[in-house]
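> Just to be clear, the model below is a prediction. Sequence and coordinates:
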Amino acid sequence: MRLPQNRRAENLKPTFKINYQEVLQENLHSGMLYGYGDPAVLRVNSKSAAEDPRYYLLATSNDAPDSFPILRSRNLLDWKFVNYVFPAGKKPAWAADGELISDFWAPEMHLVQNEFRVYFVARDKHTRELCIGLAKSESPEGPFVPEAEPVLNGNVIDPHVLVQDDGQAYLFWKEDNNDVWPGRLNDLLYENPGLITELFTTPEDQLTASFIITLWPWAKMLEPMERFLIQQILIEAVIAVYAQFYDHLAALATRQPAPVQEAIREVMQFMKTPMFAQPLSADGTRLVGERTKIIQNDLAWEAHLVEGMWVTRQNHQYYLFYAGNDFSTDQYGIGVAVADSPLGPYRKMQKPFLQSTKTWWAPGHPSVVNGLNGEPILFLHAYFPGKAGYKQFRALLAVPLQFTEAGVLPA
């Protein structure tokens, strides 16, 4: 069968070079099980001009009993654990909870209209769909009270909020189609196993696909992330030649009976993972106006997804930092797109901005905050080499940024 990507010798020595600042490499509280995935940093200015601002960091907690650790710092280097957004027993009533069941992901805290709002991802306890929720507090250290219902549902993840100077807030998110297309592909191959040799060119990938579809009637009944882990090796076979695979599917569809054509088109539809943005109501609990598609995966390095976005305004332009490719391999990285307004259109840099190094793998889910002297700093997560994967520890790293007329560079 196909060898997993993080076990391939040729992928063990990434060639990209940058001096990532290593901020946190261990959990600061016993309730933190997985480190600093999807880090989001908020600067809270002090009322007194003589006092330094405080910084607050939130991070993903997956299925840990305590969700979303809150850390505090005065200098962005030394951090102290202060609380959880949702301590055990305080999670939203609508959200699934429990080991291997819940997925509390990608929290962001923002100060909007004198209240602190945390937007986050969790699974609906009935449908298991990923939804975007909201919790509010008068203090960045809590306690936070969740809204009774999600702000947005329907397999959506990675909420980001951009707050303009006039107070207008925009919610950015992505459709988590990369969670959908592998299942649609397995359905297609299970019903039409003869397509395996048409779609996969190497014996090991053909054997891998045959093995996965043999497991599929059982695997499709599992919890979402267990199902993902079983499909991961087949996902890697596809994204290794993603553009060619997508084009091959399109060509193959023209030669198939109508029901198979429709199934193929459905797979292709979900192989695109668009990001959207839409204005939020004044209280932040609902979307208003029309949604706008911001970007989707259309560059070779992004493979089957874009996700984990953050928008910052610099020099009268809007810079969208985002992650692409597969989070559990060393091919994951961070890209940049630029626009003249919050809703775009956004123009992508053609190559990734940050990639894996020999020391740190799969840099992703960036956030940007101004340091004590106003200098912009990008925070991100990354894995220890060879340790990428779901529920593996992710460290907190940082990269100072420099914005020029030509674009953005690591400072």
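Happy to help now that I have it.

> When you work out contacts or count neighbours from here on, use the C-alpha atoms and nothing else.
Noted.

> Okay, and the spatially most central residue of the chain sits in which element?
Geometric centre of the chain, nearest residue: residue 308, 3.5 Å, by Cα atoms, centre = their mean. Following DSSP states H and E, one finds residue 308 within strand 306-314.

> what about versus this one:
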Amino acid sequence: MAAAAAAAVGAVEVHEDFFANPIVDGDYPDPGAAWIGDRYYLVATGGGPQGAFRMLQSSDLVHWESCGQVFSSKSLPVWSGGAHGEKCDYWAPEIHQLPSGRKAVFFSAREPAPGRALHIGVATSDKAEGPYQDIGEPLVSDPHWAIDATYFNDHESGKQYLLWKIDGNAHNVPSAIKIRELDTTAGCTLATGSEVHELIRNDLPWEGTVVEGPFLIKRGGFYYLFYSGECYGNHRYCVGVARAEQVLGPYEKAAAPVLSSGRGFAGPGHCVVVAAPGGDVMVYHAWPSESPGGRGSRGAKRQVLAERVTWEDGWPCVGCGVPTTGPQPSPHQRAEPKRLLVPGKVYRLKASQDWGVYLGYEGKLTKSKDEAYVVRSGLKPGGTVSLEAASRPGHFLRHRCGKL
């Protein structure tokens, strides 16, 4: 069974070497994607007594097909409710390759009644497709519950870390992102003698009572901690970022989210960042604003979307700050421009109220009715804008960013 990848959105035609959101048109919340071996793998929230965590694979991060699930009904963790025939929450899996070459899926699961607490677990396999074997007990537990695990390999120090969220908002206490060193030399366990450190907690107005869904990367001289804030079930859910010079902090937060609701998609969040050949790409979920469930995602399927990530002044720019519905260059190919426009020559584009202009990496000027490229205030309809053709790819005229 193939998972559908969108070929067009509205009036936007998508050509070869481009893609359009969503990249997975199905209900795949909390997507965890990674490049392992010779392809990408993606796992997502979902499961019960019949098994857990659907898995997809792709050669280009855009076109996906099913390749099974992490746990079958017979291999569910014995400490989780599903293994006892109970309805059970299996949340937020992430797939990673460990330095040993083994593959690991970190996840959250709920214990059987009467406790019903949420814990962090891990399962490993020799192959990305599995079969996976859980370690037999939770990896992390907390009185306020532990969810949303992610793995980080710090190549500079040689240390590996587990990050997770304390589910404080479910217990009327602050939520926080925690970190602790891992030992994967023989399996996957918490490093002996290591301590738990708090990286961030909910302390900005836009975050509400929640910070969750952490994902950590290193770029240049900084560690960047991406996370989601607010409640996943409403349109205020969005992605934030904090940075630090040391993996354990202190972390400085960006004041505003880097990805928010807009352009027909709401509640973007729970992201990972993949280093694709064409540059960094954020993979995340969002739900169609007009879908059943109104302004909340409950009742609406959370689809998988992707955005190009660029870097300016030491901070990430995620697309234009809202989900992109127009065509984007393929994340898995860095195509060279075909120079249909002469580099160095200045071209004049006429501003319009009804049409936007998309300057593609091949030097093509394409009209689009996608609202991402509709002229906003600052460009007078009927006036002109000068653009200079360049010899390198990746130039977009974007009304929200106001830059190429």
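Ah, there it is. Note that this is a predicted model, so its numbers are computed, not measured.

> quick one on the thing from earlier: now do the same for the residue nearest to the centre of structure 1: its match in structure 2.
For residue 308 of structure 1, the aligned residue in structure 2 is residue 213 (criterion: TM-score structural alignment).

> which ones are touching its match?
Going by Cα atoms under 8 Å, 6 or more residues apart in numbering, residue 213 of structure 2 touches 92, 148, 149, 164, 165, 226, 227, 228, 269, 270, 271.

> Give me the next element, helix or strand, following the helix or strand containing residue 121 of structure 1.
Using DSSP H and E, residue 121 of structure 1 sits in strand 115-123. Toward the C-terminus, strand 115-123 of structure 1 is succeeded by strand 130-137 as the next helix or strand (DSSP H and E).

> ok and that next one relative to strand 115-123, angle-wise?
Put simply, strand 130-137 of structure 1 runs at 150 degrees to strand 115-123, going by axes from the mean of the first three to the mean of the last three Cα atoms, to 10 degrees.

> distance from strand 130-137 of structure 1 to structure 2 after superposition?
Comparison of strand 130-137 of structure 1 with structure 2 after fitting gives an average deviation of 0.5 Å (mean Cα distance after the TM-score superposition for structure 1).

> In structure 2, which residues correspond to the next helix or strand after that strand?
Using DSSP H and E, the next helix or strand after strand 130-137 of structure 1 towards the C-terminus is strand 145-146. Strand 145-146 of structure 1 lines up with residues 133-134 of structure 2 when matched by TM-score structural alignment.

> that older thread, just want to check the distance between the match of residue 308 of structure 1 and residue 29 of structure 2.
Going from residue 213 of structure 2 to residue 29 of structure 2 by Cα to Cα, to the nearest Å gives 11 Å.

> ok, now residue 124 of structure 2?
22 Å.

> what's the answer for residue 202 of structure 2, then?
22 Å.

> the more surrounded of those two?
Remark: of residue 202 of structure 2 and residue 29, residue 29 carries more neighbours, 23 against 20, as counted by other Cα atoms under 10 Å.

> and the longest strand anywhere in structure 2, which stretch of structure 1?
Among the elements of structure 2 assigned as strand by DSSP state E, the one spanning the most residues is strand 265-276. Under TM-score structural alignment, strand 265-276 of structure 2 corresponds to residues 360-371 of structure 1.

> Map residue 69 of structure 2 across to structure 1 for me.
By TM-score structural alignment, residue 69 of structure 2 lines up with residue 84.

> Just give the number of residues close to the residue nearest to that match when sequence neighbours are not counted.
Distance criterion Cα to Cα, 6 or more residues apart in numbering; nearest residue to residue 84 of structure 1, sequence neighbours excluded, is residue 69 at 4.4 Å. Neighbour count of residue 69 of structure 1, defined by other Cα under 10 Å: 26.

> what do we get in structure 2 for residue 69 of structure 1?
Match for residue 69 of structure 1 (TM-score structural alignment): residue 54.

> Next: residue 171 of structure 1.
So residue 171 of structure 1 corresponds to residue 162, using TM-score structural alignment.

> Look up which helix or strand that match falls in, please.
Using DSSP H and E, residue 162 of structure 2 sits within strand 159-166.

> Run the angle between that strand and strand 118-125 for me.
Using the same axes, to 10 degrees: strand 159-166 of structure 2 against strand 118-125 is 140 degrees.

> The match of residue 69 of structure 1: what's it in contact with?
With Cα under 8 Å, 6+ apart, residue 54 of structure 2 has these contacts: 43, 44, 45, 46, 66, 68, 69, 70.

> try it again with 10 Å
Residues in contact with residue 54 of structure 2, defined by Cα atoms under 10 Å, 6 or more residues apart in numbering, are 28, 42-47, 66-71, 93.

> What about residue 196 of structure 1, how many residues nearby?
Neighbours of residue 196 of structure 1 (other Cα under 10 Å): 18.
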